[in-house]
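Asks: Sequence first, then the predicted structure:
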Amino acid sequence: MHSKKIFTIASIVLMTAALSSCGNTIRGMGKDAASTVNATQSAGHSVAKAAR
């Protein structure tokens, strides 16, 4: 019974750590996507200005 309790607690700790790192990764991917959109829009504006 004692080892089952330790295994359960260890599993919960590991799952919590894994989920928190996934959240950081997703947040970082969102920032990268936003930066890509901003860079693309900026490049589009530069091309539009050069075409005038």
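Replies: Ah, there it is.

Asks: From here on, just use CA atoms for contacts and neighbour counts.
Replies: Will do.

Asks: What separation do you get for residue 42 and residue 51?
Replies: Separation of residue 42 from residue 51 (C-alpha to C-alpha, to the nearest Å): 14 Å.

Asks: Which one's more surrounded, these two?
Replies: Set side by side, residue 42 and residue 51 show more neighbours around residue 42, with 12 against 7, by other C-alpha atoms under 10 Å.

Asks: name the element the more buried one belongs to?
Replies: Per DSSP states H and E, residue 42 falls inside helix 2-51.

Asks: Next one for the comparison:
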Amino acid sequence: MTRRLIALLLLAGTATLAACNTVAGAGQDISKGGHAITNSAEKHSD
């Protein structure tokens, strides 16, 4: 019983950490895309 609980907690923790990293990475990618669009618009507006 205890081994199953520990295994379940470890799997849940691993899944949570992986999901956080994925969301953080996606946010960074979107932010970089926004900066690229802004920079391009500023260059072409002169």
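Replies: Ah, there it is. Predicted model, so just to flag it, every value in this text is computed and none were measured.

Asks: what separates stretch 8-28 of the second structure from the chain centre, distance-wise?
Replies: Remark: stretch 8-28 of the second structure is offset 8 Å from the chain centroid, using C-alpha atoms, centre = their mean, to the nearest Å.

Asks: Now do that stretch: which range of the first structure does it align onto?
Replies: Alignment of stretch 8-28 of the second structure against the first structure: residues 11-31, by TM-score structural alignment.

Asks: Check the mean deviation of the matching stretch from the second structure.
Replies: Relative to the second structure, and after both are superposed, stretch 11-31 of the first structure has an average distance of 0.6 Å to its aligned residues, where the measure is mean C-alpha distance after the TM-score superposition for the first structure.

Asks: Give me the residues contacting that stretch.
Replies: Defining contact as C-alpha atoms under 8 Å, 6 or more residues apart in numbering, one finds that nothing outside stretch 11-31 of the first structure touches it.

Asks: Try it again at 10 Å.
Replies: Outside of stretch 11-31 of the first structure, the residues that reach it under the criterion C-alpha atoms under 10 Å, 6 or more residues apart in numbering are 5-10, 32-37.

Asks: Pipe those into JSON lines and attach neighbour count per row.
Replies: Converted to JSON lines, those look like this (neighbours: other C-alpha atoms under 10 Å):
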{"residue": "5", "neighbour count": "10"}
{"residue": "6", "neighbour count": "11"}
{"residue": "7", "neighbour count": "11"}
{"residue": "8", "neighbour count": "11"}
{"residue": "9", "neighbour count": "12"}
{"residue": "10", "neighbour count": "12"}
{"residue": "32", "neighbour count": "12"}
{"residue": "33", "neighbour count": "12"}
{"residue": "34", "neighbour count": "12"}
{"residue": "35", "neighbour count": "12"}
{"residue": "36", "neighbour count": "12"}
{"residue": "37", "neighbour count": "12"}
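
Asks: Okay then, goodbye and thanks.
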